[in-house]
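S.K.: Predicted model and sequence below, questions to follow.
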Amino acid sequence: MHARYTCVLAGLCVLALATPAQARRVIGYFTQWGIYGRNFQVKDIEADGAAGHLTHINYAFGNVRNNRCEVGVTQYANPDTGEGGDAYADYTKAFSAKESVDGLADHWDQPLRGNWNQLKKLKARHPDLKVLISLGGWTWSRGFSQAARPENRKAFVASCIDAYIRGNLPVTDYAGGAGAALTVFDGIDIDWEYPAACGLSCGTSEDRENFTALLAEFRRQLDAVRPGLLLTAAVGAGIDKIRVTDPGQYAPYLDYINLMTYDFHGAWERQTNHHSPLFGSPGDPSVGDQRRYNSRDAVQAILERGVPASKLNLGIGFYGRGWTGVHNTNRGLYQVGGPAPGTWESGIEDYKVLRGRVAGSYIDAQARAHWKYDGVTFWSYDDPALVSEKMQYVKAQGLGGAFFWEFSGDYHGELLRAIGDGLR
């Protein structure tokens, strides 16, 4: 690598490290539940031509329960307790030939079926592609705080490595057993939402030190299995999430960090705003920490705490946040409204749906954020042009790459291609 000056985004000039295109990461989240109503299968990653742009896939999610990685459970997720799991989707569902990556149907008694076998087949076609299991997420993070405590963390980490790296799965529905999932996963992604802060549940002040120690323990045990296994983390991009942890201390244990630079604003707030702005805007009426709810400030906050730029990946949402009943002032921006109807949940909608909505399309020149407004309903989301602009920012800052949540929100790989092409 060599240093160079790059000027992008209306004359912003920064000293960046010229990173070879092939070294930049493109990471996509594949959701366990996406194979049902959303009808997005692992095969679709291949069919859309997405696999050629990817370096890593994160499988979301593995549950953290009772101080262990809980595997083999089939139970509806309960956000109030953290219970839940879908072993059927993970490794017991028999995919037909039509549904399969390689056109071969699963046998009913294969030790490994389900999404994990399909990911294994996808890797066989793309030998450089890495797959990680993501632990936690919004619904299943409440178990981390206890599992990370000194008396629990060693056994907790060992349980995760036994299941996901050594592949030892509970036997259920004629699947699983010793080594059944061996070679599916190339590492572990920690998606604790959020240490020492609040997600669905709130952490404690002890989480700050325990988060770093947990990552150190994962690093130690992974290296003991074999060198080269990946350890990564997805971290909140709000300054209120960043300042209560120690990025400079935990980063050495990680191969890279996925900075979740989206969901800065949404319909849980009464006022419309940008879901994933690249920069702050002087017109934003937000106060306090929310004034720094934008990608640039999040990146800077991490870098200032000692994290190398090359370890940092920028997050892209393949969905939008929306309000309705919005007064027709300022093209709907910074106006009062309520959650807009969405296909799966109020206030949120996939890019593949929003791209076809008939409405005025606007760009905030300062924030570098996109929205649509039809006089009543306001949707904030990234379109391909803005994704491409963000990739220029990634390169200009010398960041390691980008990641996205999640595959099923895209339209035939349109946003993913914007990421992949933009990082070349």
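M.R.: The structure has been received and is ready for your questions. Residues are numbered from 1 along each chain as shown.
S.K.: contacts and neighbour counts: CA atoms only from here.
M.R.: Noted.
S.K.: Grab the longest strand from the chain for me.
M.R.: strand 56-65 (DSSP state E).
S.K.: Name the residues that touch that strand?
M.R.: 25-32, 69-71, 82-85, 129-137, 140-144, 147, 189 (CA atoms under 8 Å, 6 or more residues apart in numbering).
S.K.: Just these: which are in helices?
M.R.: Per DSSP state H, helices hold the following members of the contacts of strand 56-65: 144, 147.
S.K.: Which of the contacts of strand 56-65 fall within strands?
M.R.: Reading strands off these with DSSP E, I get 25-31, 69-70, 83-85, 130-136, 189.
S.K.: what sits up against stretch 147-161?
M.R.: 64, 66-69, 146, 207, 210-211, 213-214, 217-218, 221-222.
S.K.: Please spell out the PyMOL selection for the buried subset of these.
M.R.: This is how PyMOL selects the buried members of the contacts of stretch 147-161, with burial counted by 16 or more other CA atoms under 10 Å:
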select buried, resi 64+67+68+69+146+207+210+211+213+214+217+218+222
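S.K.: Among the contacts of stretch 147-161, which one lies nearest to residue 375?
M.R.: Nearest to residue 375 out of the contacts of stretch 147-161 is residue 64 (CA to CA; 44.0 Å).
S.K.: For residue 123, see how far away the closest one is.
M.R.: The gap separating residue 64 from residue 123 is 26 Å, by CA to CA, to the nearest Å.
S.K.: Against that first model, consider the following:
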Amino acid sequence: MDGIDPGLYKSIGNVKARNPSLKIVIALGGWTFSDPGPWQKVFPTLASTKENRAIFIQNLIGFLSEYGYDGVDWEYPGADDRGGSEGDGENYTALLSELRDAINASGKNYIVTFTAPSSYWYLRHFDLKGMEAQVDWINLMSYDLHGVWDSSNPIGNQVLSHTNLTEIGHALDLFWRVGVEPSSVVLGLGFYGRSFELESASCWKPGCAFKGPGSPGKCSNTAGILSYSEIMEILDNTGATAYHDEADASKYLVYAENSWISFDDVTTFQAKIDYANNIGLAGIMIWAIDLDTGKLDALKAISSGTKIGGTNARFSMVDLDRLFPADMLPSDEDQMSYGLVNLGAEANAGEIDPDKTGFGFMLITGDSYAVASMKKRHDNPHPLVFLDCPDKPNEQDGEKPQKARVACFSDDIKGCFQLMERGVEGTIIEMPDNSIPVGFSNRDVTSDVFTLTFDFDLTLARRDTSNTMIRVDYSNIRGYWNAAVDSPGIEGGVSKRFHAPTAAQWREMFTNKVGTEMFVDAFEIKEEVSEPLFWDSADSCLVGGKEYDQGLAAHVGGTLDARFYYGYSMVAKLGDRELEVTQASGFLSVRGSTDLTFTVGGVGEVRLEKTNKGNPAMTNGKTTRHRETSVDAGDGGTNIDLSPYYTINYSVGAFNDTDGGSASPSGPYFDGKLSTRIISDFGDFNAYFPTTKEDKLRVKDEDRLKNRISIPDDNVLHGTAGNGGRISMGAFIKFGMKIKFWFLQRGPGRVFEMDLPEMTVNYGTMTEFTFIPGGDATSCTDYDIAYSSPFTLFELD
């Protein structure tokens, strides 16, 4: 289909191995499928006759069975401008009806849905009421209401929100007019924004004119659209605040000088969800999950689902004495919460063994009387059951006490009343998703009925416990789980690790148990580098009666080709608004090279003071994050965000001397073009943390290939004034891991955040051009190439 490797369908089906309850539905058709080309006539042809429909349905059911999928969704805009044919609407309904009959005859229970547009122009080709009867639900594309295509429509070229809630309501009116039930419609939410290039930067409100699509994002790389992740990065980097259009439940923002984008965030997502709930829609759907941040911020904004693990879930993956030293080992009575996220290509193909994938893991264990759960989980005692519940309790004043009646319906009375251990007052309770019980009437009450008084004021949480232990592990290499997590610990010593008393034992463990053949799921970086470091120009001047332009430029260009690997483990104790890290170790490893060409050219005096950045002057490069991972312990209040990243900074310096001695404040005069190309290898070694004195002194050039240097034949100096000078240029690349831990604090405020120890490894490549006056009006040039050995940083405040 459409050039896709058939193996992809199998890989997607294998994901169900990670969660057998997952439903996978294959989506057919779509906008691109209806573009002019070989696929445009597929639907009109296969749906045109009963015979053709029967062949398609037989093949479809066979496909679902072979790959283990759970259903099918069809998106088909049938308008004339999308290759539609007369009779498509009627044939569409017949196709769905015959598909439903075939599914029923097969004894299967496959899901059947269709995705509907929100525009009357396309909806008029749908027999909505007839199709509703044949499907499980209808997915409404309540996004892309506006875009650059409006310029050729009656609306014209004015910037408008593509997720405008007012217009979504108008679109749904088209469904209600033909009798479609709200309970048959699922509301679509977009994890992206639509952008425009403003005709005038001074006119930026909805209704202002646009002249084309907005600037593309670095990852989505498509003009007119930015992913949710890219929008959040713009907000983070600029400190900007998006404008909130409350009436239309939309946000918009001006970026890149004159680009305008509309999008949804946590506030407007919630407004749309509230709207869907109020009118009785069936649910929500997302386009598309891969546009979210690595920490799944957009998904968290619309969902409160519990992840694998969860409060008081029984943890049996690893013996606890392999995770904690003896003095921190949890007791059998301690509460446990954990989260595990598999990462990488193998995980995407369905692998769930964390030793065969990258992974993020967090386990929290502590006194059971400090935190209690009233959610029912498999193999755990049945909690107390709510007999009634206040109206919308989470919308009430958080500090105002609320009351509900609860009782036990289980024979395990002790398990029911676990929250009363050492007294219920001040205990943090994980509330059920729905406090109204379902189907408990067939069971007998096994306790008295009690009144539970609760509120959402965490400042009243009990303070008689600080016995909360945390274990965190994160890596993108295979084998790290068995090496660092499911591995016997070593007791003793002060500088503990995994747990091991010395950094040397950590390194020995890694060297012996994890080989480079397991480095298979890298953070891959392939970046084209083109950075102007300095530019200075002046008006043309007369020389010998002729006009000449005067200007200078310095530039770095080339490529960065790197594969970044990492591993991190931590053991900590959580106190009252503080995190005591008792053990923390890890490694970073970078393979690959840079291929950079440093060039300076022009004529004039190099005066870097104009940059106001010193001499040498340094750029302030933006951080590029990759594969951010958020691990939730499942307790509803503890989360860790792990963010591998890299940054590139550049320097340029200009000195009015040739030997590094004292120089005059003025810059050197330069007339010519000098360039050098340097290919630098990152080496073949691991940087371990915490660093030792030997690490800081060790020169790692023996672990890397020597620099390959070339000087072009067209380098030229037209003359050197005074005593000559030096121009230095450099590129500095930092690879690192940022780690942020947050939890619901037991004190004033709601959330406590802490940045954990950051690991970094730094590389630098530098060149210096020295130009010296020679005899007979000639000039000489020296090239000094330097490569700074990688150095590491691991700081624990």
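M.R.: Arrived safely. Because the structure is predicted, anything quoted here is derived from the model rather than measured.
S.K.: Tell me where the stretch 501-650 of the second structure has helices.
M.R.: 503-513 (DSSP state H, counting those that start in this stretch).
S.K.: would you list every one of the strands in it?
M.R.: 523-543, 546-574, 579-605, 617-618, 624-625, 629-632, 638-655 (DSSP state E, counting those that start in this stretch).
S.K.: So which bit of the first structure is the third one matched to?
M.R.: Counterpart in the first structure of strand 579-605 of the second structure, with TM-score structural alignment as the criterion, is absent.
S.K.: helices and strands around that strand, which ones?
M.R.: strand 546-574, strand 669-681, strand 687-689, strand 758-773 (3 or more CA pairs under 8 Å, 6 or more residues apart in numbering; DSSP states H and E).
S.K.: can you tell me how far residue 541 of the second structure sits from residue 150 of the second structure?
M.R.: Taking CA to CA, one finds residue 541 of the second structure at 50 Å from residue 150 of the second structure.
S.K.: And residue 295 of the second structure, by the same measure?
M.R.: Counting by CA to CA, the separation of residue 295 of the second structure from residue 150 of the second structure is 34 Å.
S.K.: Residue 378 of the first structure maps to what in the second structure?
M.R.: Using TM-score structural alignment, residue 378 of the first structure pairs with residue 260 in the second structure.
S.K.: Which element, helix or strand, includes that match?
M.R.: In the assignment (DSSP states H and E), residue 260 of the second structure maps to strand 259-263.
S.K.: contacting residues around that strand?
M.R.: Contacts for strand 259-263 of the second structure (CA under 8 Å, 6+ apart): 159-163, 190-198, 204, 214-215, 228, 250-255.
S.K.: Which of those fall in strands?
M.R.: Per DSSP E, the contacts of strand 259-263 of the second structure map to strands at 190, 192-198, 250-255.
S.K.: Quick one: buried ones out of these?
M.R.: Using 16+ other CA under 10 Å, the buried ones in these are 190, 192-198, 250-255.
S.K.: Among those residues, give me the pair with the biggest separation.
M.R.: 190 and 198 (22.3 Å).
S.K.: need the contact list for residue 763 of the second structure.
M.R.: 682, 732, 733, 734, 787, 788, 789, 790, 791.
S.K.: what's the distance between the nearest residue to residue 358 of the first structure once chain neighbours are set aside and residue 347 of the first structure?
M.R.: Residue nearest to residue 358 of the first structure in three dimensions, not counting chain neighbours: residue 374, with 7.4 Å by CA to CA, 6 or more residues apart in numbering. Distance check for residue 374 of the first structure against residue 347 of the first structure: by CA to CA, it reads 16 Å.
S.K.: cool, and residue 383 of the first structure?
M.R.: 18 Å.
S.K.: go on, residue 249 of the first structure?
M.R.: For residue 249 of the first structure, the distance to residue 347 of the first structure - CA to CA - is 36 Å.
S.K.: Comparing these two, which residue is more hemmed in?
M.R.: When residue 249 of the first structure and residue 347 are compared for neighbours, residue 347 comes out ahead with 21 against 15, by other CA atoms under 10 Å.
S.K.: re earlier: of residue 295 and residue 150 of the second structure, give the one with the bigger neighbour count.
M.R.: For residue 295 of the second structure versus residue 150, the count of surrounding residues by other CA under 10 Å is larger for residue 295: 18 against 15.
S.K.: count of neighbours near the counterpart of residue 85 of the first structure in the second structure?
M.R.: Superposed on the second structure with TM-score structural alignment, residue 85 of the first structure falls opposite residue 3. Neighbourhood size, residue 3 of the second structure [other CA under 10 Å]: 5.
S.K.: now residue 250 of the first structure
M.R.: Residue 250 of the first structure: 19 neighbours (other CA under 10 Å).
S.K.: Which residue lies closest in space to the equivalent of it over in the second structure, excluding its sequence neighbours?
M.R.: Counting by TM-score structural alignment, residue 250 of the first structure lines up with residue 131 in the second structure. In space, and not counting its chain neighbours, residue 131 of the second structure is closest to residue 93: 5.3 Å by CA to CA, 6+ apart.
S.K.: can you tell me which residues contact the counterpart of that neighbour in the first structure?
M.R.: Using TM-score structural alignment as the criterion, residue 93 of the second structure maps onto residue 212 of the first structure. Residue 212 of the first structure sits next to 246, 249, 250 when contact means CA under 8 Å, 6+ apart.
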